[in-house]
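# Dropping a prediction and its sequence here:
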Amino acid sequence: MLRNVYLSKVINGSNSNGNWELSMMEAAVGISVFLEDKPSFDKAVTRYRNRVAAYVYLASDGALPKTVPGSGLSSRDQIVGYWQGQSTFMDGLTQETCRDFTHTGYGIADVAETVRIQGQDVYSTDVGTRLRQALGFQSKYQLGAAVPSWLCAGTSTWVSAR
């Protein structure tokens, strides 16, 4: 059932929202480990790495966040819309920071640790840098730091939910 029903549904991702696809890769990695299916594990890890790069912004990406190949996001307006209307990008901002912390958390789930246990180190790569930046960025606002006017228009549902 894991191989034929679940893995077959999640291994190719969604090409939709970042948290969907990253949650799907968390499932695909876990199932692949359980099934001892190295090709599926490698495919899920590759997709995870590509999606993290498009989910967490770093200044080294340039003026705009990276996108996933085939996403159809090519213009600034499309990318800003996909990033919940956020048009100023800072290290650690995620595609769903301006949506809420719950969905952001789904996107920065614990896939990296499962991958590490399986003998691959993504923490010392671009993935690790992005995850560290995302956790630092999100946590300061979740802990009550004042939201600057450039972030989520100075307000967000996650601010009032505190």
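Nice, I can see it.

# hey, let's count contacts and neighbours off CA atoms from now on
OK.

# Can you give me the buried ones in stretch 35-48?
Within stretch 35-48, the residues that count as buried by 16 or more other Cα atoms under 10 Å are 40, 41, 43, 44, 45, 47, 48.

# which residues in the protein form helices?
For the chain, helices defined by DSSP state H occupy the ranges 8-10, 18-35, 38-55, 76-82, 101-107, 111-117, 126-142, 157-160.

# Pick the most deeply packed of the ones you listed.
Mean neighbour count (mean count of other Cα atoms under 10 Å) peaks for helix 18-35 among the helices of the chain, with a mean of 22.

# and it, what other elements does it pack with?
helix 8-10, helix 38-55, helix 101-107, helix 111-117 (3 or more Cα pairs under 8 Å, 6 or more residues apart in numbering; DSSP states H and E).

# Are there helices or strands packed against the second one, and which ones?
Using 3+ Cα pairs under 8 Å, 6+ apart as the contact criterion, the neighbours of helix 38-55 among helices and strands are helix 18-35, helix 126-142.

# ok, residue 52 - contacts?
Residue 52 is in contact with 22, 107, 108, 127, 130, counting by Cα atoms under 8 Å, 6 or more residues apart in numbering.

# can you list those in a markdown table and add distance to residue 52?
Formatted as a markdown table, the contacts of residue 52 follow (distance: Cα to Cα, whole Å):
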| residue | distance to residue 52 |
| --- | --- |
| 22 | 8 |
| 107 | 8 |
| 108 | 8 |
| 127 | 6 |
| 130 | 7 |
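
# How about residue 32: what's its closest non-neighbour residue?
Spatial nearest neighbour of residue 32, chain neighbours left out: residue 41 (5.1 Å); criterion: Cα to Cα, 6 or more residues apart in numbering.

# let's bring in a second model and compare:
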Amino acid sequence: MASATELPFGTRLIGETEKALNAILRRLLAGSGVGEPQWVTLNVAIAAGGALDEGALAGRLAQVRKVTGEDARARLRELEEHGLLTVLADGGPVVPTAAGLDFRRRVAARVEELTARLWGDRPEAELAAAGALLNTVLARANKELAGP
């Protein structure tokens, strides 16, 4: 049972946790000209390793971020304008620039430090149970979004 200061498991707890983590991310990104949508876009593009053309990457981003393909393409263009990504040919493969890789490395290092403070001391079984629950909720939410 939750104490007077703890929220019970549910949408409010998930929502407030998401808001707090996004506020921390905004603080880490402050002054960079990159916001949360661009940060996610950069990470997905780097994970793709240049294997996806602009259309395929935009499709993947639309899935991950739950946005339209147009929104995904706009975020790719913003990162290109910031010099963090480049499209190798008209509509061709999207690859991170050296500046993009360096920016991601620096911010990710700070995220890892923060992650260690937030849940690095939790037992492995607890983290596995939390991960399993959140993956179940995510899969069901994605099914709802894809539904009739």
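Cool, got the structure. Being a predicted model, the structure only gives us computed values, none of them experimental.

# TM-score of the superposed pair?
Here the TM-score for the pair of chains, by TM-score structural alignment, normalised by the length of the second structure, is 0.30; 77 aligned residues with a Cα RMSD of 4.9 Å.

# before we move on, back to that, between which two of the buried residues of stretch 35-48 of the first structure is the distance greatest?
Spanning the widest gap among the buried residues of stretch 35-48 of the first structure are 40 and 48, at 12.1 Å by Cα to Cα.

# hang on, the earlier thing: in a markdown table, list the helices and strands packed on helix 38-55 of the first structure along with distance to residue 80 of the first structure.
Converted to a markdown table, those look like this (distance: least, Cα to Cα, whole Å):
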| stretch | distance to residue 80 of the first structure |
| --- | --- |
| helix 18-35 | 14 |
| helix 126-142 | 18 |
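
# Which of these sits closest to residue 53 of the first structure?
Nearest to residue 53 of the first structure, of these and by Cα to Cα, is helix 126-142 at 6.9 Å.

# Which strands and helices lie in contact with that closest one?
helix 38-55, helix 157-160.

# and of the ones you listed, who's closest to residue 134 of the first structure?
Closest of these to residue 134 of the first structure is helix 38-55, at 9.4 Å (criterion: Cα to Cα).

# hmm, back to that, determine which of the helices and strands packed on helix 38-55 of the first structure approaches residue 114 of the first structure most closely.
Of these, nearest to residue 114 of the first structure by Cα to Cα is helix 18-35, at 7.5 Å.

# same for whatever helix or strand residue 16 of the second structure lives in, what does it pack against?
Element membership for residue 16 of the second structure (DSSP states H and E) is helix 11-29. Packing partners of helix 11-29 of the second structure (3+ Cα pairs under 8 Å, 6+ apart): helix 36-48, helix 98-119.

# just to revisit the earlier point, thought the residue nearest to residue 32 of the first structure was touching residue 34?
No: look at residue 41 of the first structure against residue 34 with Cα atoms under 8 Å: they stay out of range, at 10.0 Å.

# ok, residue 45 of the first structure - contacts?
25, 29, 115.

# would a markdown table of those with distance to residue 10 of the first structure be doable?
Listed next are the contacts of residue 45 of the first structure as a markdown table, based on distance: Cα to Cα, whole Å:
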| residue | distance to residue 10 of the first structure |
| --- | --- |
| 25 | 7 |
| 29 | 10 |
| 115 | 17 |
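
# Out of those residues, which comes closest to residue 55 of the first structure?
Nearest to residue 55 of the first structure among the contacts of residue 45 of the first structure is residue 25, at 13.3 Å by Cα to Cα.

# In this structure the closest one contacts residue 10, no?
Yes: between residue 25 of the first structure and residue 10 there is a contact under Cα under 8 Å: 6.9 Å.

# Spatially central residue for the second structure, please.
residue 40 (3.7 Å; Cα atoms, centre = their mean).

# closest to residue 135 of the first structure out of the helices and strands packed on helix 126-142 of the first structure?
The closest of those to residue 135 of the first structure is helix 38-55. By Cα to Cα, the value is 12.6 Å.

# before we move on, the earlier item: list the buried residues in the helix holding residue 16 of the second structure.
Neighbour-count burial for helix 11-29 of the second structure flags 25, 26, 28, 29 (criterion: 16+ other Cα under 10 Å).
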